[in-house]
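*Asks:* okay, sequence plus prediction incoming.
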Amino acid sequence: MIISIWNIRGFNKPIKHSAVLNFHRENKVDILGVLETRVKSNKARKVLRTSFNRYSAYCNYNKHNNGRIWLLWNPMTTKVDILEEHAQVVQCNVKHLVTGMSYYFSVVYGSNNDGIRKALWSSMTQDCGPDDLTGSGCDFTWFNKHEAATRVYSKLDSILVNSNWAQQFTQTTAHFLSPGISDHSPAMLSFHDNDMPKRSFKFLNAWLDHPDFSKIVVENWKGNIQGNPMFRLMSKLRNVKHGLRKLHTDHFANINQRVRDKREELAQCFQCLKSSATSAVLIEQEQTLSK
């Protein structure tokens, strides 16, 4: 089971929707808190409907007009009951439908106002006494994306657990990945390997841009197949699938591996920046790989 939090620093652009979807799928995330969306309430429904229609979602627009906190979860593996919401925090009860494990989960995005933020942390500290869960990955979870002379790093993101959590979930670990399209690192809390079933066929949106895509679909669909309507439908779909698999083999083979290689290069770049934070060469490399 995987929990994740990511301050995305603006969530209006489709490229960021795709990045979050890829992150969600590749890491088999069960529930994801997306922070600092900057999406107005009148646009949120469209974003969720077009990009995240396979996920259940909750946004705290009732408490803040910018929807500072979004929750996205996989309804096939996770059940979420919202217990309380504020402008800075959404508290919920989460049940993992595969293992039956349940826990309380709070997603916090503190206010820029010192007094308001301190009041929140004071209240949470009194209620549950959280401690910072030791993590791995990026030492600094935020950077300003400036050039070498003005580059700044800081640890702004944390995963906090209380003593009850530490006693009940002894194998949980925190990991902070490279920021990618954001200026904040996504934070992941893992219970154990989440072995979700894999699909035998996946549709790649990149196929739509290939000049032969429509021709392949039409030619494989229009075959004269005998039998009842359901048999004809399934046969046509199977023929189209075979045609698209050949298209993939001929023109898109290993594209996912190439994307993973680039992301690994970016992650290695951030590792190098940990010891050479103002290196102009590394910063130029990071900016090129982040595009």
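*Replies:* Okay, I see it.
*Asks:* could you use CA atoms for every contact and neighbour count after this?
*Replies:* Noted.
*Asks:* would you map the strands across the stretch 51-200 of the chain?
*Replies:* Assigned by DSSP state E, counting those that start in this stretch, the strands in the stretch 51-200 of the chain fall at 56-59, 69-73, 78-85, 89-96, 102-108, 131-132, 135-137, 142-143, 153-154, 160-161, 173-176, 187-190.
*Asks:* put this beside the first:
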Amino acid sequence: MIISSWNIRGLDGAGKLSMVKNFKNKSRLDMLGLIETKKELVTKFDVMRIWGRDGAGWEYVSSVGASRGLLLIWDETVFKLINCYKGDRWMCVEGVVIKDQFQCAVCLVYGAHVRAEKRVVWEELSYIAGLCQVPVCFLGDFNEAMHLEERKEATTLSASAEDFRDWINDMELVDLSLNDRRYTWFRGSSCSRIDRSLVTLGWLEMYPGTRLRGGPRGLSDHCPLIMEESRKFDGPRPFRSLDSWFTHEGFLRMVKEEWRELGDRQFLDKMKVLSIPVQRWHKQHFGNIAEKIRKFEEEIKKVDDMVSSGMHDGTLELRRRALVRCCEK
């Protein structure tokens, strides 16, 4: 099962939404959690714009004015919902991973900023875990670093950091290592790791190969987290199409001509054969878009790594913005 969370700081901007869709399309996700949506109402249209296909289940927590808001979307062929519990800063879905018949709970978290409010959130999460009585994954933005090395140039940590470590120990949670980057939140020269995934031992007994990695943060100041089981996916490769194809005046004409030439073959056979001229046409008119995006994302990550290492100036920030604009285009 592959689960991702992302603090996107609002769905309304076209740039933010396009980055979420691009990230979702490149990552074969079974469940996607979005934090700080800033939306009081989430509709099926909103979900379909993000998920891109039918068969999605979802639950959400409304924003408070122009702040907060949570959205959790999942593939209904992968996860079957049993119960849903909600708080102001968290949402927990309890259900079954259908393929493995594994009953579990996934809790999306957006941590508070004040110590007293943080402790209230952790107490509520403890109560929900006890109520569900199944393996649990807590995933999201906890607004708290646990160790000095998780905050750039920090010499001390707040008292709430000790509270947070005590809560994790009391709950017997495992803080999954993030091996491909040091920090998950960036603002100017400030960097921290405040986004994380905490799982119970029962989760790791079922999925011992669970690992955590970061994705490209795009326009957000947070990196998305991707939690996945390391076993390889053995299913068939899906037929993919790109929105950009349909903006080219010659695309549909080419498809119609190629389709007619395939005659009376079975539909799936025709789709398989059609992929060859489509690939050839794509290369001729668009080049290797995936490779171009990958190179831009590598350059963006290099800039983030330089900031993480202590290098920061206006030139770096301008370079990052230019790279993001090119990647979006």
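*Replies:* Good, I have the coordinates. It should be emphasised that the depicted structure is a prediction, and the values quoted were computed from it without experimental measurement.
*Asks:* ok, longest helix in structure 1?
*Replies:* Longest helix in structure 1 by number of residues, with DSSP state H as the criterion: helix 229-251.
*Asks:* can you pull the buried residues of that helix?
*Replies:* Buried residues in helix 229-251 of structure 1, counting neighbours by 16 or more other CA atoms under 10 Å, are found at 232, 235-236, 239-241, 243-245, 247-248.
*Asks:* got a markdown table for the strands of the stretch 51-200 of structure 1, with distance to Gln271 of structure 1 too?
*Replies:* Formatted as a markdown table, the entries for the strands of the stretch 51-200 of structure 1 read as follows, by distance: least, CA to CA, whole Å:
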| stretch | distance to Gln271 of structure 1 |
| --- | --- |
| strand 56-59 | 33 |
| strand 69-73 | 29 |
| strand 78-85 | 33 |
| strand 89-96 | 31 |
| strand 102-108 | 27 |
| strand 131-132 | 22 |
| strand 135-137 | 8 |
| strand 142-143 | 13 |
| strand 153-154 | 13 |
| strand 160-161 | 24 |
| strand 173-176 | 12 |
| strand 187-190 | 16 |
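*Asks:* structure 1: which residue goes with Phe251 of structure 2?
*Replies:* Using TM-score structural alignment to pair residues, one finds that Phe251 of structure 2 aligns to Phe213 in structure 1.
*Asks:* isn't its match right next to Ala206, touching?
*Replies:* No: counting by CA atoms under 8 Å, Ala206 is not a contact partner of Phe213 of structure 1; they are 9.9 Å apart.
*Asks:* which among the strands of the stretch 51-200 of structure 1 is found nearest to Gln167 of structure 1?
*Replies:* Closest to Gln167 of structure 1 of the strands of the stretch 51-200 of structure 1 is strand 160-161 (CA to CA; 10.2 Å).
*Asks:* now check structure 2 for the residue matching Val29 of structure 1.
*Replies:* Counting by TM-score structural alignment, Val29 of structure 1 lines up with Leu29 in structure 2.
*Asks:* how many neighbours does Met101 of structure 1 have?
*Replies:* The burial count assigned to Met101 of structure 1 is 11, neighbours taken as other CA atoms under 10 Å.
*Asks:* just give the nearest non-adjacent residue to it, would you?
*Replies:* With sequence-adjacent residues excluded and distances taken as CA to CA, 6 or more residues apart in numbering, Met101 of structure 1 is closest to Lys95, at 5.7 Å.
*Asks:* and that neighbour, what does it touch?
*Replies:* Contact analysis of Lys95 of structure 1 by CA atoms under 8 Å, 6 or more residues apart in numbering lists 78-80, 101-103.
*Asks:* the same query, at a cut-off of 6 Å, please.
*Replies:* When contacts are counted by CA atoms under 6 Å, 6 or more residues apart in numbering, Lys95 of structure 1 touches 78-79, 101-102.
*Asks:* name the member of those with the most neighbours.
*Replies:* Among the contacts of Lys95 of structure 1, Thr78 has the most neighbours (other CA under 10 Å), with 20 neighbours.
*Asks:* what segments of structure 1 are helices?
*Replies:* According to DSSP H, the helices that structure 1 contains are 14-26, 41-51, 114-128, 163-168, 213-221, 229-251, 255-275, 280-290.
*Asks:* please report the distance of the residue lying closest to Ala112 of structure 2 once chain neighbours are set aside from Cys132 of structure 2.
*Replies:* When the adjacent residues along the chain are set aside, Ala112 of structure 2 lies closest to Lys118, with 5.0 Å between them (CA to CA, 6+ apart). Distance from Lys118 of structure 2 to Cys132 of structure 2, counting by CA to CA, to the nearest Å: 21 Å.
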